[in-house]
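Q: how would this look folded up:
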Amino acid sequence: MSPALPVAGRSQAWRYARSLFRRHPGMFRATVGLHLLAALAGLAGPRYLGDLVQAVQRGTFAAELNGLAAALAGFVLLQAVLTRFAYLASARLGEQVLAQLREEFIARVLTLPLGTVESAGTGDLLTRTTRDVDALSRCVRLAVPETMIALLTGGLVVVALVLVSPVLAAPLLVGVPITVAGTRWYVRRAPAGYLRQNAAYSEVTDGLTETVEGARTVEALGRQRQRVARTDRDLGRSWRAERYTLFLRTVWWPVIEVSYLLPMVLTLLTGGWLYLRGTVTLGQLTAAVVYVQQLIHPLDRLLSWLDELQVGAASLARLLGVTAAPHPPRPRAPRPDGTRIELRGVRFGYREGREVLHGVDLTLRPGERLAVVGPSGAGKSTLGRLLAGIHQPTEGSVTVGGVPLGALAPDRLRAEVALVSQEHHVFIGTLRDNLAMARPSAPEPDVRAALAAVRALQWADGLPNGLDTVVGEGAHPLTAAQAQQVALARLILADPHTLVLDEATALLDPRAARDLERSLAAVVRGRTVVAIAHRLFSAHDADRVAVVEDGRITELGSHDELVAANGPYAALWRSWQGRGEGPERPPDMARARPREDAPL
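A: From the prediction side, this is the model:
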């Protein structure tokens, strides 16, 4: 199972949450002020109702009754107006805070090294960017303002009740130990429970994503039952995690229900007994009972939203945990002196204790074409990713112009070296935006020139709105070949001096692959090229060939030199030629595959 991304501590999460609201002091003060005024307006109602009852008991004039009733109605109306604007202010503050949090989270995600994301698995990051963001959205927009309102209202109601009669406020103390004990029991267990629940959901998402993306492989190997069993296990863990948090709620909520209904009953009994003894008036008893009844709503709201706050805190901790993910140190690096890339004593492993590359030394000559060949699993693609700066060596160094690749900022790194693989992505937006993301300041002529260089300008101009056509999921679809051409055009705009090609056309049909080969020729012209060669016709045309076996470069030289040396490369070459697929035949990208006994 892939190691998940880290999770921030509770103290860090709460400090960050407070800092978000402190960035909007004006809106925060306005929101609190409106809720405070609304709560104060609501306190007048029970007091006037008590006065009204007392006036009726002792006998009074209709004018006095009408005045009390009008005042009561006025305060109710005032409370309704203030509440409306208070909720509006809360919603605006919540949206501002949530927007800032989302922007900062995306900024953090984009700074993660690709190797970290890959080692954690897409399911965990996907769950954090969807389910956790949604949960936090509900918390920020609803739970936080609702909790604040409940605290303000509850505190003011208690003060008002004490002012009416301290004796009638005493029954409230009965519910305090029940509330405190029940809530402490819940809060001690809930954060860990919700973190386990979210982590289990990440495992479900990760497993389903793997199954969907590898559906053809699963079907070809007949692994359907194993994938179903994996999904069942993940769902079982998720079910047990959710069942535990549900158990916590089914214990806590009934306890809380008792804690604020018991004071209501005791207030009625105590107040009735005191009224019969003449200690309190009927007006005081009426006001006290209404205040206790009025206290139930904010308490109920506070404690019910406390559960949502636990969910939100767990989600915030997972989102902030992205910042705790391993980031290789990037000291301020000087500008590379030249374009020469060198590997010295490079060792690398995806997991501790399991090395993939063992002491690799290699120097790329500026402008040369190097083919990297070898058996499957030998470390070819890993070597290419180190050359592209995606992974950093565990030992040794990878430098460009004398500067370590890991010390370069991401934008500077991609201006030096880029990886071209069979994976590509079209973002939702205009075609122009998809291209210019490599160089946002690129003028229109440069964008069109990049498309023309990869033979894509004709179909791009033929789109409904040309370069302003919205493409991507749910918009105008692009074929796999067109999407790859867009990716290649981005490279021309980014203009790196070194390209690492990892079978960029392997998944395309023969005709599309031949077209892409021509487009690729425009991209590689004048650049240093490292081609991870799974087919030997590309190795035949390279300036040099590096043979990788068991994480080491065992041979390095030109095609003719290695064939003459009669070593591992010569054996691969003879085996490949035995299939009649040598360079004298036009290379068919679909049929040009080595024999099983000679993997590349």
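
Q: from now on I want contacts and neighbour counts done on CA atoms only, so please keep to that.
A: Noted.

Q: wait, residue 201 touches residue 125, no?
A: No. The pair residue 201 / residue 125 is not scored as a contact, 11.4 Å apart, by C-alpha atoms under 8 Å.

Q: quick one: the helices in the stretch 351-500 of the chain?
A: Assigned helices in the stretch 351-500 of the chain, in chain order: 380-387, 410-416, 431-436, 444-453, 457-461, 480-494 (criterion: DSSP state H, counting those that start in this stretch).

Q: spatially central residue in the chain, please.
A: By C-alpha atoms, centre = their mean, the chain has its centre lying nearest to residue 129, at 2.9 Å.

Q: now do the SS call for the closest residue to that residue other than its chain neighbours.
A: Distances taken as C-alpha to C-alpha, 6 or more residues apart in numbering put residue 319 closest to residue 129, at 7.9 Å, once the chain neighbours are dropped. Here residue 319 is recorded as helix under DSSP: H, G, I helix; E, B strand; the rest coil.

Q: got the buried residues for stretch 402-416?
A: Buried residues in stretch 402-416, defined by neighbour count with 16 or more other C-alpha atoms under 10 Å: 402, 403, 404, 405, 406, 407, 408, 410, 413, 414, 415, 416.

Q: in TSV, list these along with distance to residue 500.
A: Compiled in TSV, the buried residues of stretch 402-416 are given as follows (distance: C-alpha to C-alpha, whole Å):
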residue	distance to residue 500
402	19
403	18
404	17
405	14
406	17
407	19
408	17
410	16
413	13
414	12
415	13
416	11
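
Q: which elements pack onto the one helix or strand residue 54 maps to?
A: Remark: residue 54 resides in helix 25-58, with elements defined by DSSP states H and E. In terms of contacts (3 or more C-alpha pairs under 8 Å, 6 or more residues apart in numbering; DSSP states H and E), helix 25-58 is packed against helix 62-111, helix 144-164, helix 282-320.

Q: tell me how far the first one lies from the chain's centre.
A: Spelled out, it's helix 62-111. 30 Å (C-alpha atoms, centre = their mean, to the nearest Å).

Q: relative to helix 282-320, how tilted is it?
A: Orientation note: helix 62-111 sits at an angle of 10 degrees relative to helix 282-320 (axes from the mean of the first three to the mean of the last three C-alpha atoms, to 10 degrees).

Q: helix 62-111 packs against which elements?
A: If contacts are counted by 3+ C-alpha pairs under 8 Å, 6+ apart, helix 62-111 sits against helix 10-22, helix 25-58.

Q: just the angle between the first one and helix 25-58, please?
A: Translated: helix 10-22. Inter-element angle recorded for helix 10-22 and helix 25-58: 90 degrees (by the same axes, to 10 degrees).

Q: compare with the first, here's sequence two:
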Amino acid sequence: MIGVAPPAHDPAASESAATLPVGAPGTVRAYVGELVRRHRGPFAVLVSVNAVAVLASMVGPYLLGRVVEDLAAGARDPHLERTVVLFAAALAVQTVFVRQVRLRGAVLGERMLADLREDFLVRSVRLPPGVLERAGTGDLLSRITTDIDRLAGAMREAVPQLSIGVVWAALLLGALTATAPPLALSVVIALPVLLVGCRWYYRRAPGAYRSEAAGYAAVAAALAETVDAGRTVEAHRLGPRRVALSEHRIGRWTAWERYTLWLRTVLFPVVNGTHVLILGSVLMLGGFFVLRGWISVGELTTGALLAQMLVEPIGLILRWYDELQTAQVSLARLVGVREIEPESGDGALLPDGREVRAEEVRFGYGEGGDVLHGVSLVVTPGTRVALVGPSGAGKSTLGRLLAGIYSPRAGEVTLGGAELARMPAERVREHVALVNQEHHVFVGSLRDNLLLANADAGDAELWAALAAVDADGWARELADGLDSEVGSGGEAITPAQAQQIALARLVLADPHTLVLDEATSLLDPRAARHLERSLARVLEGRTVVAIAHRLHTAHDADVIAVVENGRISELGSHGELVATDGAYAALWRSWHG
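A: You can find the predicted model right below:
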């Protein structure tokens, strides 16, 4: 068949879309079955109500066929008054039940959509932290926004309407076969045309819709990365290159959009042709059968009306099934997180102590090579360790390994002898916490933002946590104190204040080992120094691994590890390393001018 060719494979789109997996057909079917089982009661009610509405809609053709039959037989009294009364009663029943069908279908769709949103969120937060951290921003964003939006229409309308259409068509075909069995041949004549057209379409549509969704994810990734790194793009004059990348990905996406639109322009005429073929076959075959005396005129009338009524449910099925092709791709992308095994630690694997140890650790973000090369480090309980070194040396990566965010490719990271990679994330977070340069203030009250770290904390504990990070002053000036709304649309919170909220959560979480990835980076040097002195009192007795870009942080540490090119090149106290006159001493002299 001549038409629009599918666009060539786009590695960029595929790479962006493949950051998180796309659910296999088996996974999608299993999840859909699970949803149906959860809501089997409302589904059964919906099907039953729809069956009553369809049966009521068939009363009219049956009554009209009886009237035609009586008139053809020469009856002088076709009982029109009784026919009108019955028709009116059937119409009233149909109206009531159709309304119930729409209402129950919409409610069922909303409940299923709510389940889907909740399942995706719950499953996502249970994923290994390293998986989420390595996931592309555009891919995550497109799944939680675009894919959910696409599924919203499917869940609200497509699933209920498809169920309605199937029941409707089945009952009409049954009625047509029972009324005039020979007329069922008309459906057999039209069926091959419909099957061939649908087979052609549905062999191409799923892959095309999947590529379209991947193309959009690639566009979202390029735009999100450009916006996030706007200052860097401007500083390095990368604007034209980023624009060219975005235009390229938009071009790929729109090419797939055009291809899927072309597929529909082939399917819809086939469907319309099938409708005409069914009705024409009924009239032509029915006329022949009437002339032969095999069926009556009344049966032909009823059959023609039932065949005409088939147009709507068949169109409904194909329309919403086509809608489900797009929804299926979005569902596969959302359900794909179910194929990532959550961290399932051994229940007996418990830390025996608080010592953090890295043994010959190797780690890389991709297949291209390792970022860390055989790193070994022992962090004894209660000590403060500073990781210093040039940008890109691997400090933050090592910190995330020590916090249990990443799992090493080789070697192991242990806490009290227990391997962090084999411990459940919830258990790791009880002992080790990471506070990095990224932070978030959730929409809600200041109290709710703090209770995320400790749901049982009272007001006194919340104020103490804020005081520990020098945030109680501005917090008390808020209109409603702890009950003040913060976040988007609430009280204006500066980046420094948002970072203080994140640090207050750390105080409330009360882990014994902390990994601070330049947690005070958004404060000016004087405020940062003051905050660190306040934190020193809070962190007393805890193990602290501080990833330091400002060397005054390293100066106060018990042990300083200099990370260069993915290896620890120097290890010792500030005085020892300055006396050694190595890499750290050079950094210290550069810092102090």
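
Q: TM-score them against each other, please.
A: The TM-score (TM-score structural alignment, normalised by the length of structure 2) is 0.93; 578 aligned residues with a C-alpha RMSD of 1.9 Å.

Q: buried set for the helix holding residue 54 of structure 1?
A: Of the residues in helix 25-58 of structure 1, 27-28, 31-32, 34-55 count as buried by neighbour count, 16+ other C-alpha under 10 Å.

Q: how about stretch 11-29 of structure 2?
A: Quick answer for stretch 11-29 of structure 2 (16+ other C-alpha under 10 Å): 12, 13, 16, 17, 18, 19, 20, 21, 22, 23, 27, 28.

Q: got TSV for those residues, with secondary structure and distance to residue 340 of structure 2 too?
A: Below are the buried residues of stretch 11-29 of structure 2 laid out as TSV (DSSP: H, G, I helix; E, B strand; the rest coil; distance: C-alpha to C-alpha, whole Å):
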residue	secondary structure	distance to residue 340 of structure 2
12	helix	22
13	helix	21
16	helix	17
17	helix	15
18	coil	13
19	coil	12
20	coil	9
21	coil	8
22	coil	10
23	coil	10
27	helix	12
28	helix	14
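
Q: and residue 229 of structure 1, what's its match in structure 2?
A: Matched by TM-score structural alignment, residue 229 of structure 1 corresponds to residue 244 in structure 2.

Q: tell me which residue of structure 1 lines up with residue 421 of structure 2.
A: Superposed on structure 1 with TM-score structural alignment, residue 421 of structure 2 falls opposite residue 406.

Q: in structure 1, what residues pair with stretch 382-398 of structure 2?
A: Counting by TM-score structural alignment, stretch 382-398 of structure 2 pairs with residues 367-383 of structure 1.

Q: could you check how far that stretch is from the centre of its chain?
A: From the chain centre to the centre of stretch 367-383 of structure 1 is a distance of 33 Å (C-alpha atoms, centre = their mean).

Q: for that stretch, buried residues please.
A: By 16+ other C-alpha under 10 Å, the buried positions in stretch 367-383 of structure 1 come out as 367-375, 378-383.

Q: so which of these sit within strands?
A: Residues of the buried residues of stretch 367-383 of structure 1 located in strands (DSSP state E): 369, 370, 371, 372, 373.

Q: so the second one sits against residue 546, correct?
A: Yes. Counting by C-alpha under 8 Å, residue 370 of structure 1 sits close enough to residue 546 to count as a contact (7.2 Å).

Q: hey, what's in contact with both of the two?
A: Common neighbours of residue 370 of structure 1 and residue 546, counting by C-alpha atoms under 8 Å, 6 or more residues apart in numbering, are absent.

Q: what sits against residue 501 of structure 1?
A: So residue 501 of structure 1 contacts 384, 419, 420, 421, 529, 530, 531, 532 (C-alpha under 8 Å, 6+ apart).

Q: for residue 405 of structure 1, see how far away it is.
A: In this view, residue 501 of structure 1 and residue 405 of structure 1 are 18 Å apart by C-alpha to C-alpha, to the nearest Å.

Q: cool, residue 357 of structure 1 as well?
A: Distance, residue 357 of structure 1 to residue 405 of structure 1, using C-alpha to C-alpha: 18 Å.

Q: list the residues that contact the equivalent of residue 76 of structure 1 over in structure 2.
A: Counting by TM-score structural alignment, residue 76 of structure 1 lines up with residue 91 in structure 2. For residue 91 of structure 2, the contact set (C-alpha under 8 Å, 6+ apart) comprises 56, 57.

Q: mind redoing it with 10 Å?
A: By C-alpha atoms under 10 Å, 6 or more residues apart in numbering, the contact set of residue 91 of structure 2 is 53, 56, 57, 58, 59, 60, 85, 97.

Q: how about these, which pair is most distant?
A: The largest separation in the contacts of residue 91 of structure 2, counting by C-alpha to C-alpha, is between 85 and 97 at 18.4 Å.

Q: between those two, which one's more packed in?
A: Higher neighbour count among residue 85 of structure 2 and residue 97: residue 97, with 21 against 11, using other C-alpha atoms under 10 Å.

Q: if I look at the residue nearest to the more buried one when sequence neighbours are not counted, how far off is residue 108 of structure 2?
A: Distance criterion C-alpha to C-alpha, 6+ apart; nearest residue to residue 97 of structure 2, sequence neighbours excluded, is residue 53 at 5.2 Å. Distance, residue 53 of structure 2 to residue 108 of structure 2, by C-alpha to C-alpha: 18 Å.

Q: and what of residue 247 of structure 2?
A: Look at residue 247 of structure 2 and residue 108 of structure 2: by C-alpha to C-alpha, they are 40 Å apart.

Q: out of the two, which sits in the more crowded spot?
A: residue 108 (21 against 14).

Q: alignment lookup: the more buried one to structure 1.
A: Using TM-score structural alignment as the criterion, residue 108 of structure 2 maps onto residue 93 of structure 1.

Q: for the closest residue to its match other than its chain neighbours, give me its contacts.
A: Spatial nearest neighbour of residue 93 of structure 1, excluding adjacent residues (C-alpha to C-alpha, 6+ apart): residue 27 at 6.2 Å. By C-alpha under 10 Å, 6+ apart, the residues touching residue 27 of structure 1 are 21, 33, 89, 90, 92, 93, 94, 96.

Q: please indicate which of the residues you listed are buried?
A: Among the contacts of residue 27 of structure 1, those classed as buried by neighbour count (16+ other C-alpha under 10 Å) are 21, 89, 90, 92, 93, 94, 96.

Q: quick one: the fourth one from residue 150 of structure 1, how far?
A: Spelled out, it's residue 92 of structure 1. Residue 92 of structure 1 is 19 Å from residue 150 of structure 1, by C-alpha to C-alpha.

Q: one more: the first one?
A: Remark: distance between residue 21 of structure 1 and residue 150 of structure 1 (C-alpha to C-alpha) = 18 Å.

Q: quickly find the element holding the nearest residue in space to residue 564 of structure 1 that is not next to it in sequence.
A: Excluding the flanking residues, the one nearest residue 564 of structure 1 by C-alpha to C-alpha, 6+ apart is residue 570, at 7.4 Å. In the assignment (DSSP H and E), residue 570 of structure 1 maps to helix 568-577.
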